[in-house]
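Visitor: Here is my input, please return the structure:
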Amino acid sequence: MTYVDERNAPSSDTDLLDFFYDTRTQTESLTAPLSDEDMGLQSMEDASPPKWHLAHTTWFFEEFILKPHLPGYTPRDERFAVLFNSYYVQAGPRHTRSKRGLLSRPSVTEVTSYRAHVEDALREGMIYDKFALEPEHLDALITLGCHHEMQHQELLVTDLLHALSHNPLLPAYTTPQPEAVQSIPDRGWTRYAGGLLEIGHDGNGFAYDCEGPRHKVWLEPYRLADRPVTNGEWIAFMEDGGYDNQTLWLMEGWAVREQNDWDSPLYWWRQDGQWWAYTLQGPRPVDLAAPVVHVSYYEADAFARWAGHRLPTEAEWEAAAQHTEIAGNFLESGAFMPLGREAGLWGDVWQWTSSAFSPYPGFKPPEGAIGEYNGKFMVNQMVLRGGSCATPRLQMRSSYRTFFYPHQRWQMLGLRLAADQ
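Guide: As a prediction, the model looks like this:
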């Protein structure tokens, strides 16, 4: 992970504290509907319990800000350093990732107390100027911690969806919203001239290390679809034998499809002649006009080939998005599912690109444990762009890169088609 550009730090400590508390409050609002039993659920190694997300985001502020930079700070419990470290090798030993769901203790109450302990210490240190750190560096670390927590807000939501999907009761996390009657919009295309362009973060405001350095790329003329692929289009792919036609699939993708017996997106099933999906609003008939979600890179690539097009590169996506208003269905809408009410580049579903997650020219991770956040994951993963219905709006910028392994489906993953001109 990287840092906020110090020239663009919040204008005052009050603004930064407001940002800190707003972020923390948003996380807690996501767990407010949950029972203590819900808070401990872990359904697979890729996911973590809601309680662990609360504790880990707190550990981040403690480990990288309070312990090294606040003289006299006393941890709430020294053992939490092991329990709630994720993968920061330089920060010390870690509890086994696949066994986070076995941590019945500390309790939810104790984790809540831990969060308050860290928040109070950070607030007091800022108000009374107790930190042994230059203000601009402190502001950068706190801003980083807030953006880190926003990433975990998204993970909390999607991990919870996966966990609750295993319950035969198919419980709703949030109140179901009325379904809008829609027709599937025709796919339009926007043409881009390409040429010698710049992508990557421009240095203004916050960004993660993997978003830079800004650099030049050459793009041939191309087209992007004006909306993501819809459920209705995906069903047409399924009905045309898309999941059974090996010629559409990458060899590795076909092997994964066979191994897992994929024949539809994750959380879908057929009932009384209609496709249904499990969502955080509970079970719902598949909305034909909404963007398809919970599909792997392998499925997205096969669909694009079936449709006679391709997935965009991340440079193509970013070049198109640089001068586009960031508007769409994000976490703050409270829907927690794709809606597709408006065409555009942003929100609803992350969009697979054909680009591997690799370093930009001149990339160097920051020193220390924080430098482990992105750099060591730059292998065997694919980049997605655009944010989703589970992504906080404040996370979004045209240079933002998220990344997942090509077989993964539990995140809010969809696709947009591209074509050569």
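
Visitor: From here on, just use CA atoms for contacts and neighbour counts.
Guide: OK.

Visitor: Show me the helices in the stretch 251-400 of the chain, by range?
Guide: Using DSSP state H, counting those that start in this stretch, the helices assigned to the stretch 251-400 of the chain run over residues 251-260, 297-306, 314-321.

Visitor: just checking, what packs against the first one?
Guide: Pointing back at helix 251-260 there. With contacts taken as 3 or more C-alpha pairs under 8 Å, 6 or more residues apart in numbering; DSSP states H and E, helix 251-260 sits against helix 297-306.

Visitor: which helices and strands sit right next to the helix it packs on?
Guide: Using 3+ C-alpha pairs under 8 Å, 6+ apart, helix 297-306 sits against helix 231-239, helix 251-260.

Visitor: what's in contact with it?
Guide: For helix 297-306, contacts defined as C-alpha atoms under 8 Å, 6 or more residues apart in numbering pick out 234, 237, 242, 248-250, 253-254, 310-311, 352, 382, 405-408, 414-415, 417.

Visitor: Next, find the distance separating the residue nearest the centre of the chain from residue 344.
Guide: Geometric centre of the chain, nearest residue: residue 154, 5.4 Å, by C-alpha atoms, centre = their mean. According to C-alpha to C-alpha, to the nearest Å, residue 154 stands 21 Å off from residue 344.

Visitor: next one: residue 160
Guide: On the measure of C-alpha to C-alpha, residue 160 and residue 344 end up 27 Å apart.

Visitor: from the chain's centre, how far out does stretch 207-225 sit?
Guide: Distance of stretch 207-225 from the chain centroid (C-alpha atoms, centre = their mean, to the nearest Å) equals 19 Å.

Visitor: nope, stretch 247-254 is what I meant
Guide: Mean-position distance between stretch 247-254 and its chain equals 26 Å (C-alpha atoms, centre = their mean).

Visitor: I have a second one here; can you model it like the first so I can compare?
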Amino acid sequence: MQTATRPAPADTHDLFRATRARSRELVADLAPEDMVVQSMEDASPTKWHLAHTSWFFEQFILREKVAGYASPDERFAFLFNSYYVQAGPRHARSQRGLITRPTVAEVMDYRAHVEAAMGDLLAQGDEEVAELTTLGCHHEMQHQELLLTDLLHALSFNPLMPAIRAPEPRALSEPLPREWIGFGGGIREIGHAGEGFAYDCEGPRHEVLLRPYELANRPVTNAEWIAFIEDGGYGDARHWLMEGHARAQSGEWDAPLYWWKQDGAWWSFTARGAQPVDPNAPVVHVSFYEAEAFARWAGARLPTEAEWEVAAQGSEIAGNFMDDGALRPLPARPGEGLRQMHGDVWEWTRSGFDPYPGFRPPEGAIGEYNGKFMVNQYVLRGGSCATPRAQMRHSYRNFFHPDRRWQMSGLRLARDA
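Guide: Now for the predicted structure:
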């Protein structure tokens, strides 16, 4: 974690309460049966997310800062550690859905226990505790997003197509034509500037050399993706990286994840249930491989993360986030310049998730947060309709393996000027 100054303890206490309350709100309408299923190794049960985010505060703050702290069950340290090797042994990731005990009710009691202990500790006004708590809150925000996307994946296997949130009618909209916005080249700076919270992988701030380039004014839409499908884009190896084409063929990909055709029209499974595909909304649930193939088909390319961040600098961080409640990408609103740079869909970039020059992970198990994943993954930028607004910064780097599709991932085109 990087901060220019340590957060005020009082503000951190408010952040902690608000973050924990949002997690409760996200699961308020779920049945216990919804919260225990695991649909694949990449996705975790809702119950596990709720427990793991409590374990994080317990492991890295309460056990370190509260003399004599006692967990409700010491076995939780084994069950709910994710990948922190230095924090001790862990239950197998692929078997999280087999943990029927503790029950959902017992996990909620565990959360309440941790919240009470954290409340007492935060009341003491310790600045180091406030800094660690801020990290813990942003960690929980990440898991709130994963909770939604993991649950969506699990529910997609149910023939009843249950909705996470009640369905609502789709607002009519006009398509926003694609336009190109130019940016000059030269030496520019990217990375966290040192104001407020950021993850360690967002720094150090450093210089990059850019050639003149252009970005599309909005993300790629469903209508454009349908044109790609109808032109045989999924089967045309000319557009694909060899590894991507092999993955698409082995996975029998012929459309974005959760899409199917019904009576000649495309439908998609969403957090609002089964809905017709909105032609003017950004395409979502596509892998890096698919995004790369589409960009080539369109005579363009994916931007680098430096190009994306330089274009975003100075713009207001506003958009369709988790806080807005839509939980699905919405069409771009009319306007000039870059649209939907934040929210709606994470945008794949052509940049690998590598350390910035001078990067050094923090000491101890906390240092395992990001640094150990800096291989074989690609960076996404901008947040999505499932991202808490408080998470978003221009420098925020998300990352996934190139074949992953269950996240709220889309793309924006770029080209050389």
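
Visitor: And the TM-score between them?
Guide: TM-score for the superposed chains, counting by TM-score structural alignment, normalised by the length of the second structure: 0.97, backed by 412 aligned residues with a C-alpha RMSD of 0.9 Å.

Visitor: Would you mind finding the match for residue 355 of the first structure in the second structure?
Guide: Taking TM-score structural alignment, residue 355 of the first structure has residue 351 as its aligned residue in the second structure.

Visitor: Quick check: the gap between the nearest residue to that match once chain neighbours are set aside and residue 78 of the second structure.
Guide: Spatial nearest neighbour of residue 351 of the second structure, excluding adjacent residues (C-alpha to C-alpha, 6 or more residues apart in numbering): residue 304 at 5.3 Å. From residue 304 of the second structure across to residue 78 of the second structure, the span is 39 Å (C-alpha to C-alpha).

Visitor: more neighbours, the two?
Guide: Under the criterion of other C-alpha atoms under 10 Å, the comparison of residue 304 of the second structure against residue 78 puts residue 304 first, with 18 against 15.

Visitor: Residue in the first structure paired with the more buried one?
Guide: Alignment note: residue 304 of the second structure maps to residue 313 in the first structure; criterion TM-score structural alignment.

Visitor: Check residue 12 of the second structure too.
Guide: Mapped onto the first structure by TM-score structural alignment, residue 12 of the second structure lines up with residue 16.

Visitor: and for stretch 196-212 of the first structure, what span of the second structure is it aligned with?
Guide: The aligned range for stretch 196-212 of the first structure is 187-203, by TM-score structural alignment.

Visitor: Compute the first-to-last residue distance for the matching stretch.
Guide: Length of stretch 187-203 of the second structure, first residue to last, C-alpha to C-alpha: 17 Å.

Visitor: Please point out which parts of that stretch sit buried.
Guide: 190-193, 197-203 (16 or more other C-alpha atoms under 10 Å).

Visitor: residues near the counterpart of residue 187 of the first structure in the second structure, how many?
Guide: Using TM-score structural alignment, the partner of residue 187 of the first structure in the second structure is residue 178. With neighbours defined by other C-alpha under 10 Å, the count for residue 178 of the second structure comes to 14.

Visitor: how about residue 69 of the first structure, what's its partner in the second structure?
Guide: Match for residue 69 of the first structure (TM-score structural alignment): residue 65.

Visitor: tell me the contacts of that match?
Guide: Residue 65 of the second structure neighbours (C-alpha under 8 Å, 6+ apart): residue 129.

Visitor: measure it to residue 252 of the second structure for me?
Guide: On the measure of C-alpha to C-alpha, residue 65 of the second structure and residue 252 of the second structure end up 51 Å apart.

Visitor: now residue 145 of the second structure
Guide: Counting by C-alpha to C-alpha, the gap from residue 145 of the second structure to residue 252 of the second structure is 27 Å.

Visitor: can you check residue 287 of the second structure too?
Guide: Residue 287 of the second structure sits 13 Å away from residue 252 of the second structure, going by C-alpha to C-alpha.

Visitor: Residue 173 of the second structure too?
Guide: 32 Å.

Visitor: Which one's more surrounded, residue 287 and residue 252 of the second structure?
Guide: residue 287 (26 against 11).

Visitor: Now do the contacts for the aligned residue in the first structure for that one.
Guide: The alignment partner of residue 287 of the second structure in the first structure, by TM-score structural alignment, is residue 296. By C-alpha under 8 Å, 6+ apart, residue 296 of the first structure lies in contact with 406-409, 413-414.
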